Each structure stands twice: as C-alpha cells, then as structure tokens.
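J.: Here is a sequence together with a model predicted from it:
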Amino acid sequence: MNTAPRTSVKVAYAIAGGALLIVLTQLIGTFELAGRAWPPLADVLSYVLTPTGAGLLVRNSLVTFTSAAQGFALGSAVAVLGAALALVVPMFRPGLDRFAAILHAVPTIALAPLLITTVGREDAPAVIAALSVGFVMFVTMASGFANTGSAQHDLFTVFGSNRARRLVRLELPRAVPAFFDGLALGAPAAVLGATIGEWFGAPMGLGLVIVSAMQNYQMSLLWAAALAATAMSLLAYLIFVQLQRIAMRRFT
C-alpha cells in the first residue's frame, strides 16, 4: 500500500495547524483578548531577532541545556540501574517502587530549598531535572523488563541462566524500545525540571530569565524565554522519537 498520500495529508494538517496557531497567537496579542500580559507574536519575534535579545537567549539557553542534559543523563542512568536491580533482586522491587512513587509525589517547590542548601544553586537545576526524568525512566524500564513471555524465561532457566545473565541476554534487548520510549518522554521533563530549578536563584538560565522578566513586566522577554524552552523540549522529543522508531524496527 502506498503511504505517500497519507504522509502528505499528515504534513498538510501539521502545516495548517501550525499556521492557525500562529495566527491565533498574533490575534490574541494584538486585540489584548488575554490582557496585556499576552503580547503579539510579532513583538516577541522582533525582540528575539535583536542582537541583545538573541545574545541573552542563546547564552541562557546553553546554560539550561547543559543542566537539562546533565540531569537527563543522571536520571536515566540511575533509573535504569534501579529497574535492573529490582529485576535481578525481586525483594527490592516493592521498596524501589514505593521510593520512586513517593519521590515523584513530592512537589518540586518543596524539594528546591532542600537542594539549594545541599547541592548548591548552580547544581540544583540538574538535580531537579534528574528527578523529573528518573520516575519516567524507572516506570518505562520496569515495564520493558517485564515485556518477556514465561516461555522465554523457562527456556533460559532450562539452559541454566541465572538472573544476571538472563537480564543481559533476554530482558535488556527486549527493553530497548521501552528505553527509547522513556528517553522521548524524559527529555522534555528534563528541560522543564532544569527551567524550574533555575527559578530558585540560579546564576543563569532560562528559568532565571523568565522570573526576572515576570518581575520587571518584560512580557516580550518572558514569552521569548518560554518559547526557547518550548523549542528545546520539542526538539529533544522529536530526536528521541526518531531514535525510538529505529529501535522499534530493530528490536521488535
């Protein structure tokens, strides 16, 4: 079956939807339908294109990206190791499940002061990003490790495989699609976590720009920083979605 027409239709719908969103955003700001706090999109883009605005956004976007990447790597690694430990040592599974759920349930605004006093203001955004990614990765990896049939387990048991060898030879390959699924979901969470972490006194970053712009009523700057964070999250999500599709074709 030829999928080209369907792809063309999807692209057309995406372009039409994006154009409609841009027009609505501009109209809402122009006629102040949501108040003066919602500027026209043209004003925001004009600020972004100025040398001062572009330089400010690029510098702070790089800081946020660095914190998000560090938290993303840390949270993903700890979550994968935790899920693997729960699989190899089943007695740890209930405790790890409850710990992950409780840690995820604690509001970030309650954790931020504690992290600032322990890891410092500069490292707090990366830690908050890691916490945001960790729960998503733990859940997806635990689900991915469980995505094996009893017949496969029985076969490995018959051949004398222990839990660690079965993890390497069976569960890990079967969990690769779930791993990339968790990365796709965790990447935007890392950017959001890093941005929120910067609200609490970080020296630089998009979160600091958003708070400063809000306090000084610089709406164009505020929306430009928000759009930069959104674009970063969307780009990271799209990259990992493509990697997930490749993994799905290879391992399923």
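T.: Nice, thanks for sending it over.
J.: For the rest of this, base every contact and every neighbour count on C-alpha atoms.
T.: OK.
J.: In space, what's closest to Leu115 - neighbours in sequence excluded?
T.: Leaving aside its sequence neighbours, Leu115 sits nearest to Ala124 (CA to CA, 6 or more residues apart in numbering; 5.7 Å).
J.: I'd like to know how far that neighbour sits from Pro173.
T.: If you measure Ala124 against Pro173 using CA to CA, to the nearest Å, the figure is 34 Å.
J.: More neighbours: the two, which one.
T.: Comparing Ala124 with Pro173 by other CA atoms under 10 Å, the one with more neighbours is Ala124, at 29 against 16.
J.: Now do the contacts for that one.
T.: For Ala124, the residues meeting the contact criterion (CA atoms under 8 Å, 6 or more residues apart in numbering) are 112, 115-116, 197-198, 202.
J.: then this one, side by side with the first:
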Amino acid sequence: MRQARTSRVHDGLLVTAGTVLAVAAMEGIGRSQVFGDNWPPLSQLLDVLNDPVTRPLLGRSLDATAVAAGLGLLVGTLVALAVAVLGVVVPVLRAGLDRLAAVVNAVPLIALGPLLIATVGREGSSTVIAALAVGFVMFVSITSGLDAASTAHRDVLAVLGASRTTTLLRLQLPASVPTVLDGLTQAAPAAVLGAVVGEWFGAPRGLGTLLVSTMQNFQTLLLWTAGLVAALLAMAFYGVMVALRSLLAWRFQ
C-alpha cells in the first residue's frame, strides 16, 4: 500500500513538473519572438479565452466537438464490441473480422471526408470519423481482453458443458474489463482528434471548423487558442477514462 502511494505521488510530481516546463517553454518562446508573431505567448491565449467576444464562440465550438467526440467514442466502442463478440461466438469468422478491421484502419481518415459528406451529411461526418478513430483501438483491446481469460477456467466451464455464449458472459467479458478500460484511455483522445478532423469538411460548428476558418483568415491568436482548447478537451477525455479505470479495474483483477 505504501509503495503504491509513493508511486502515485512520484507520478503526480512528474506530471506537475512536465506541465510547468511546457507552460514556461511556450510562454518563453512566445515572449522571445523566436518565431515572430506566429508563436504567441500563452498569456495572450488566455486573454483570448477571457475575451467576452471570443469566449462564446469558443464555448459553442467546444460543445459541438465534445458532443461529436463523445458520440463517436460510444458508437465506436459498441461497434468494436459487437464485432469482437461475433468473432468469439462464431470462431470461423474471427480471422476475416481481424483482417477487415485492419483494412478499415489502414484507410486515412481524411480521405473518407468527401464520402461521408455524401452519405451522412456534414453534421454527422465528425461523429462517424470519431467512431472510426476509436473503432480499431477498441477492437484490438476488446479481442485481447476476451482472450485473456485463463485456460484453466475455460476448461472448467467446458467440462461443465457451458456453451460459447455462457463462457463469454460468465468468464471472458468480465476478464476483459481491465484491458478494455486501458483501451478507452487511448481511444478517448483519438475520438477528439477524429471529431476535429471530421469538422474540417464543412461542419456548421466545432473546433475543427474554427481551426480552418482562423487559418484561412490569418487569425493567429484565435487559431492557437482553438488548438489549445482542443488539446485541453482531449486531455479531459483522457483524464475521465483514467479515473474510470482506477475506479473499476481493481474489481475485475
């Protein structure tokens, strides 16, 4: 217990030190004008965040991206779970499903934008791309977790005459929870990235839309601020999943 507490304190100190160094570096580079006006100091970005004119715009964009990323995370996880479970229940499909997931993951997300606009529309494309960004990570995590159940436990259920479905529900799914939670910590920031990329293709609102607009209009401060907000959103998603993992993982170990 004491060792675990010491490790958490050590990790917390490292995170704090890294954050302070990153903030100091960004402020110092901006103040020194090494890159001219293209790299503003962090303090100016905070002023933009507090500006009563730009704050509502950033808030609306943040809300739209957060909703798209959250829906994408949920949809991508559920689809990955369904495909992984299908491979367990019908083993003959397992190899084909693995290859299909690899092929879908190999397609660049940005190349899917025009196709998604023609099918799901501009508003839905960000959610779909977020789900695609999440899907492969979660598929790998879930399949690995389902295979993590011990051979001895599988043999006991087989001797007792348990079906594949019973084995899945009583053994494999509970055994997969820690691995699935680890996958969610990686998938959550990917969902934010997918949502932002999806918004580049003409979404009516969102941080991705704001990034494109400010870049085209050379609004450097607002561009950096939108990027900062997107990074903070990804960190928030990651932090929520880490907290969820800490809360639930120990119950299934």
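T.: Good, I have the coordinates. As the structure is a prediction and not an experimental result, all values here were calculated from the model.
J.: coming back round to it: most neighbours out of the contacts of Ala124 of the first structure, which is it?
T.: Among the contacts of Ala124 of the first structure, the one with the most neighbours (other CA under 10 Å) is Gly197, at 33 neighbours.
J.: Go ahead and confirm that residue touches Ala130.
T.: No - in this structure Gly197 of the first structure lies outside contact range of Ala130 using CA atoms under 8 Å: 10.8 Å.
J.: ok, now which ones touch Arg59 of the first structure?
T.: Gly205 are the contacts of Arg59 of the first structure under CA under 8 Å, 6+ apart.
J.: tell me the centre residue of the second structure?
T.: Ala188 (2.2 Å; CA atoms, centre = their mean).
J.: Show me where the stretch 151-253 of the second structure has its strands.
T.: Using DSSP state E, counting those that start in this stretch, no strands are found in the stretch 151-253 of the second structure.
J.: The residue nearest to the centre of the second structure pairs with which position in the first structure?
T.: Matched by TM-score structural alignment, Ala188 of the second structure corresponds to Ala187 in the first structure.
J.: Its match reaches Ser233, doesn't it?
T.: Yes - proximity of Ala187 of the first structure to Ser233 meets the contact threshold set by CA under 8 Å, at 6.7 Å.
J.: Quick one: the contacts of Ala124 of the first structure as JSON lines, columns for distance to Gly82 of the first structure too.
T.: Converted to JSON lines, those look like this (distance: CA to CA, whole Å):
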{"residue": "Ala112", "distance to Gly82 of the first structure": "23"}
{"residue": "Leu115", "distance to Gly82 of the first structure": "22"}
{"residue": "Ile116", "distance to Gly82 of the first structure": "25"}
{"residue": "Gly197", "distance to Gly82 of the first structure": "24"}
{"residue": "Glu198", "distance to Gly82 of the first structure": "27"}
{"residue": "Ala202", "distance to Gly82 of the first structure": "29"}
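J.: buried set for the longest helix along the second structure?
T.: Ranked by residue count under DSSP state H, the longest helix found in the second structure is helix 54-89. Going by neighbour count (16 or more other CA atoms under 10 Å), the buried part of helix 54-89 of the second structure is 57-58, 61-62, 64-81, 83-85, 87-88.
J.: What of stretch 191-207 of the first structure?
T.: 191-202, 204-207.
J.: Taking those together, which two end up most distant?
T.: Among those, the pair separated by the greatest distance (CA to CA) is Val191 and Gly201, at 16.9 Å.
J.: In three-state terms, label Leu93 of the second structure for me.
T.: Three-state call for Leu93 of the second structure (DSSP: H, G, I helix; E, B strand; the rest coil): helix.
J.: what's the counterpart of it in the first structure?
T.: Here Leu93 of the second structure is matched to Phe92 in the first structure, going by TM-score structural alignment.
J.: what residues are up against that match?
T.: Contacts of Phe92 of the first structure (CA under 8 Å, 6+ apart): 85-86.
J.: what comes into contact with stretch 159-172 of the second structure?
T.: 88-89, 145-149, 153-154, 157.
J.: Swap in 7 Å and give it another go.
T.: With CA atoms under 7 Å, 6 or more residues apart in numbering as the test, stretch 159-172 of the second structure has contacts from 89, 146, 149, 157.
J.: if I look at the last one, how far off is Gly87 of the second structure?
T.: Leu157 of the second structure is 19 Å from Gly87 of the second structure, where distance means CA to CA.
J.: With Thr127 of the second structure instead?
T.: 25 Å.
J.: wait, doesn't Ser132 of the first structure sit right on Ala189?
T.: Yes - using CA atoms under 7 Å, Ser132 of the first structure makes contact with Ala189 at a distance of 5.7 Å.
J.: Mark which of the contacts of stretch 159-172 of the second structure are buried, thanks.
T.: Members of the contacts of stretch 159-172 of the second structure classed as buried by 16+ other CA under 10 Å are 146, 149, 157.
J.: ok, the corresponding residue of the first structure for Trp224 of the second structure - contacts?
T.: Counting by TM-score structural alignment, Trp224 of the second structure corresponds to Trp223 in the first structure. Applying CA under 7 Å, 6+ apart, one finds that Trp223 of the first structure lies in contact with Val44.
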